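In: What follows is a predicted protein model with its sequence.
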Amino acid sequence: MRETKTQRIGEIFRHLYYSAPISCTSLSMKLGKSQPHTMARINELQRGGYIVETGHAPSTGGRKPQMYSLRPDLFYILSVALDQFVARIALLDLQNNFVVAPEKYELKLLNNSDALSELAEIIKEYIAAGGVEKEQIAGIGIGMPGFVEVNKGINYSISENRSVAGYISSTTGLPVYIENDSSSIALAEMKFGMARNVQNAMVLNIGWGVGLGLVVDGRLFRGSKGFAGEFSHIPLFENNKLCNCGKSGCLETESSLCVIVEKAIEGLSNGRLSSINPADLDREDLEKSFETIRAAAAKGDKFSVDLFSSAGYEIGRGLSILIHLLNPDLVVLSGRGSLAGRIWLPPIQQALNDHCIPRLFENTEIRLSQLGYDAELIGAAALVMERCEHLRLNPHVNYSH
């Protein structure tokens, strides 16, 4: 089937977005086209105002190659990152800079019949207050927990028969693309983070649950319906603790950030010594409570360190199962929990030492995300660029080429 002009431009856009600044030589290799052909496309897009020159690469013996990037303000992307309790929204340019600082809104996502309408109102409110005309926004990318079927735009954990993408698009007038939060984070790590240029990787989303995004043969792996990566619900324990999925003994019942907060509250009430003031922990404010525990652990509070060590070891036990099955090159610790930093690494490594066949994991690296808590926002923005053939382009730029 012959490639259309829109598809050709979309492919170039994606490479510039993910790899900029990039030379004509490198771009031609990615496109599988000759350098003269690629240079002609670059010149055409420069005349149209799509791309800009961004200096020269270091010389490798000859003339320094000219580097190119997408024009950062060509258009903007509205990025939405959801967890079970909070919606974070940001406006990004085409170099992943926050044009408008991320805003946080309380939103109970699950078991809330009004969640979709509330989310739509929050997004419209953000757009109205953002200082950028809606016509300059190419689209909306949304990362959210739940059973997300990407092609239909449905999150079955919210609604069985209503498309989240369709509903938000109809209320905002913008194209909308949704993805499971852990897969969105994996996309960010694969394109901009620690998993860049890695063929096989597992990206952990350590949060109120423990999600997983999979990179297999250099591509995001979603499974047959898009539900792959429900790492939280691997049955590991005979602990008689009910998980929010309705089963008992799931990984997240001993390892999520919710569990860390709960164990901290219980431990302090039972007299555990800690620098944490019990009044600073609140089951109704998990975000503040987690940050209190994280900060205490960073200062060496033994009780807090023990909480992370216990959760990390159980995460490592779960990882050992996946490593036996998938034999990845890399495991990335990402999501909100990655803000706790290197404290996760020793207990996870110890669990792998205890439970993995050495030959299976001796070449598997464990790395902390450098994208941190922004990973999901960056990944959600990338959802829009993944569909750049359908972009809503800035009308103030001349595209008549």
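Out: That came through, no problem.
In: drop to CA atoms for contacts and neighbour counts, all remaining ones
Out: OK.
In: quick one: buried residues of stretch 167-186?
Out: 167-169, 172, 174-186 (16 or more other C-alpha atoms under 10 Å).
In: meant to ask about stretch 46-63, not that
Out: Across stretch 46-63, burial judged by 16+ other C-alpha under 10 Å covers 46, 49-52, 54.
In: Confirm that residue 64 sits in a strand.
Out: No: if the criterion is DSSP: H, G, I helix; E, B strand; the rest coil, then residue 64 is coil and not within a strand.
In: My guess is it contacts residue 58. True?
Out: Yes: using C-alpha atoms under 8 Å, residue 64 is in contact with residue 58, at 6.0 Å.
In: show me where the stretch 1-150 of the chain has strands.
Out: 22-23, 51-56, 66-70, 76-82, 86-92, 98-106, 137-144, 148-149 (DSSP state E, counting those that start in this stretch).
In: Could you tell me the angle between the direction of the longest one and that of strand 76-82?
Out: Following axes from the mean of the first three to the mean of the last three C-alpha atoms, to 10 degrees, one obtains 30 degrees for the angle between strand 98-106 and strand 76-82.
In: Same question for the second one.
Out: Using the same axes, to 10 degrees, the interaxial angle of strand 51-56 with respect to strand 76-82 works out to 80 degrees.
In: Likewise for the fifth one?
Out: Orientation of strand 86-92 against strand 76-82 (the same axes, to 10 degrees) gives an angle of 160 degrees.
In: coming back round to it: now the strands of the stretch 1-150 of the chain as TSV including distance to residue 268?
Out: Shown next, in TSV, are those (distance: least, C-alpha to C-alpha, whole Å):
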stretch	distance to residue 268
strand 22-23	54
strand 51-56	55
strand 66-70	53
strand 76-82	30
strand 86-92	27
strand 98-106	28
strand 137-144	33
strand 148-149	38
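In: among the ones you listed, which is nearest residue 210?
Out: The closest of these to residue 210 is strand 137-144. By C-alpha to C-alpha, the value is 13.4 Å.
In: this is the other structure I want to compare:
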Amino acid sequence: MESKTRIVKSAELKNSIIKRLYFDKALSCADLSEVLEKSVPSVSKAISELIEEGFLMEQGYAPSSGGRRPLMYCLQPSAMYIVTVAMDQLSTRIQMVDLHNQPIAETVMTELKLFHNPNALTLLIDYINDYIDASGVPRDKIVGIGIGMPGFIDSAKGFNYTYLDSDGQSLTELIAEKTGAPVYIANDSSLIAIAEQKFGVAKNHNDVMVINLGWGIGLGMIVNGELYRGHSGFAGEFSHIPLFDDGALCTCGKRGCLEAEASMLVVAEKAIQGIKDGHISSLKHTDKDPYKVVGNAIMEAANNGDQFAIELLSDAGYKIGKALAILIHIMNPESIVLSGRGAIVGKILLAPIQQALTKYCIPRLAKSTELLISELGFNAELIGTAVLIMENFDKDNKNQSIINKQLSMEKTSKN
């Protein structure tokens, strides 16, 4: 029993080291000792064992600061892999990355409509299994499957109360059972916020609002350096702020929501109608084109100078800016990041957003909030799902890879 306790504690330290190096890229033994609040000898011993087990490698010496240069350590990228799944209302992307967040297989995008689709969950599981099989990566090398999805998500219990009906069973447990790997789920906008804070333009920002510009308009909130989920875990329903009297009917059943007036789906609908009404534009459209094709075409056309596309996006940007004024008054954030699919037209949206802020926001508050455009863009959700896995790497007993390996080695050595 004493031997097992020692091994478990040693493995917990190793898990903490792996997690820290995932986020910080490279650290010295002294750095790890300080941030983990463990003794240098215990950390040094754990590092040596992790190198021997193939999880860590030496990266070289840190730049000289006048004294002896410390040896830096980083993760062995091929030690484990993460399956990242990014879902929206219309499609699903799947990617596999190494511990340096580098893709090891091509990203696959598949149409998967969530609304009124009773087969969506079964299809999702099939897509994930097919992707893993095609990758050739053994399942015991997959540290976890992270899934970002729209809807009201209870990450702790594993439920999506909007989509993917699981007949009362936890989605995380069900998908893990069918795929053979630990599974974590979270709201797509929350994951985009985490990605921006850990690896994006909001890196190390403590109070940041991240706007997910997709087919809907989501919000992820970082408050005091932590993701804010709210009392029931549903904080951030930015798209359903009622801003417009007698506005269009929203999918939530109410009228005047921001999403019903300014989302990319709405912009696509307006573009289709505008073309039918004779607006001059480089946009081409047939009745067979799905909204996501039209939405992507609008963003491309706008970046190429198409005036009709720019007008549509500017109108949406002004409405988003009006909603952001409310957000700034309530949260007083350090920064607001425009992220997600729509970040590609972020520069076009900035001017009308700023115009709305000038009109609706108290100048002192608006001046203290920086508007930023994501560099991660459409990849932010995929990166966020990888972060979700590694955030839980040292917290959950689902992850037993290092513990099991050490117990096995101990048993072998005794025999």
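Out: In hand now; what should we look at? For clarity, every value in this text was computed on a predicted model and none was experimentally measured.
In: what's the equivalent of residue 10 of the first structure over in the second structure in contact with, if anything?
Out: The alignment partner of residue 10 of the first structure in the second structure, by TM-score structural alignment, is residue 15. When contacts are counted by C-alpha atoms under 8 Å, 6 or more residues apart in numbering, residue 15 of the second structure touches 393-394, 402.
In: Going by distance to residue 267 of the second structure, which of the residues you listed wins?
Out: Nearest member of the contacts of residue 15 of the second structure to residue 267 of the second structure, counting by C-alpha to C-alpha, is residue 393, at 39.9 Å.
In: burial count for the equivalent of that closest one over in the first structure?
Out: In the first structure, the residue matched to residue 393 of the second structure (TM-score structural alignment) is residue 388. Counted by other C-alpha atoms under 10 Å, the residues lying close to residue 388 of the first structure total 21.
In: Where is the longest helix in the second structure?
Out: Longest helix in the second structure by number of residues (criterion: DSSP state H): helix 307-331.
In: which bit of the first structure covers that helix?
Out: Going by TM-score structural alignment, helix 307-331 of the second structure lines up with residues 302-326 of the first structure.
In: once aligned to the second structure, how far is the matching stretch on average?
Out: Superposed on the second structure, stretch 302-326 of the first structure shows a mean distance of 0.8 Å to its aligned residues (mean C-alpha distance after the TM-score superposition for the first structure).
In: Show residues contacting that stretch.
Out: With C-alpha under 8 Å, 6+ apart as the criterion, stretch 302-326 of the first structure contacts 231, 234, 236, 251, 254-256, 260, 263-264, 272-274, 293-294, 296-297, 343-352, 355-357, 360-361.
In: Ok, stretch 44-61 of the second structure next?
Out: Outside stretch 44-61 of the second structure, the residues that reach it (C-alpha under 8 Å, 6+ apart) are 10, 13-14, 18, 26, 29, 69-76, 79.
In: Mind doing that once more with 10 Å?
Out: Outside stretch 44-61 of the second structure, the residues that touch it by C-alpha atoms under 10 Å, 6 or more residues apart in numbering are 10-11, 13-15, 17-18, 21, 25-30, 32-33, 40-41, 43, 68-80, 99, 402, 405-406.
In: Can you tell me which of these are buried?
Out: Burial by neighbour count, 16+ other C-alpha under 10 Å: within the contacts of stretch 44-61 of the second structure this picks out 10-11, 13-15, 17-18, 21, 25-30, 32-33, 43, 70-77, 80, 99, 402, 406.
In: where exactly do the helices run in the stretch 301-401 of the first structure?
Out: Under the criterion DSSP state H, counting those that start in this stretch, the stretch 301-401 of the first structure carries helices at the ranges 302-326, 345-355, 358-361, 375-385.
In: Point out the most buried one among the ones you listed.
Out: helix 375-385 (a mean of 28; mean count of other C-alpha atoms under 10 Å).
In: what helices or strands is it leaning on?
Out: In terms of contacts (3 or more C-alpha pairs under 10 Å, 6 or more residues apart in numbering; DSSP states H and E), helix 375-385 of the first structure is packed against helix 5-19, strand 76-82, strand 86-92, strand 98-106, strand 137-144, strand 176-180, helix 181-192.
In: at 8 Å instead, please
Out: Applying 3 or more C-alpha pairs under 8 Å, 6 or more residues apart in numbering; DSSP states H and E, one finds that helix 375-385 of the first structure makes contact with helix 5-19, strand 76-82, strand 86-92, strand 137-144, strand 176-180, helix 181-192.
In: what's the average distance of the first one to the second structure?
Out: Looking back up the chat, that one is helix 5-19 of the first structure. Following the fit onto the second structure, the mean deviation recorded for helix 5-19 of the first structure is 1.9 Å by mean C-alpha distance after the TM-score superposition for the first structure.
In: what inclination does that helix have with respect to strand 51-56?
Out: Using the same axes, to 10 degrees: helix 5-19 of the first structure against strand 51-56 is 30 degrees.
In: just how off-centre is helix 5-19 of the first structure within its chain?
Out: From the chain centre to the centre of helix 5-19 of the first structure is a distance of 21 Å (C-alpha atoms, centre = their mean, to the nearest Å).
In: Quick one: map residue 211 of the second structure onto the first structure.
Out: Aligned partner of residue 211 of the second structure by TM-score structural alignment: residue 204.
In: wait, I meant residue 224 of the second structure
Out: Per TM-score structural alignment, residue 224 of the second structure is aligned with residue 217.
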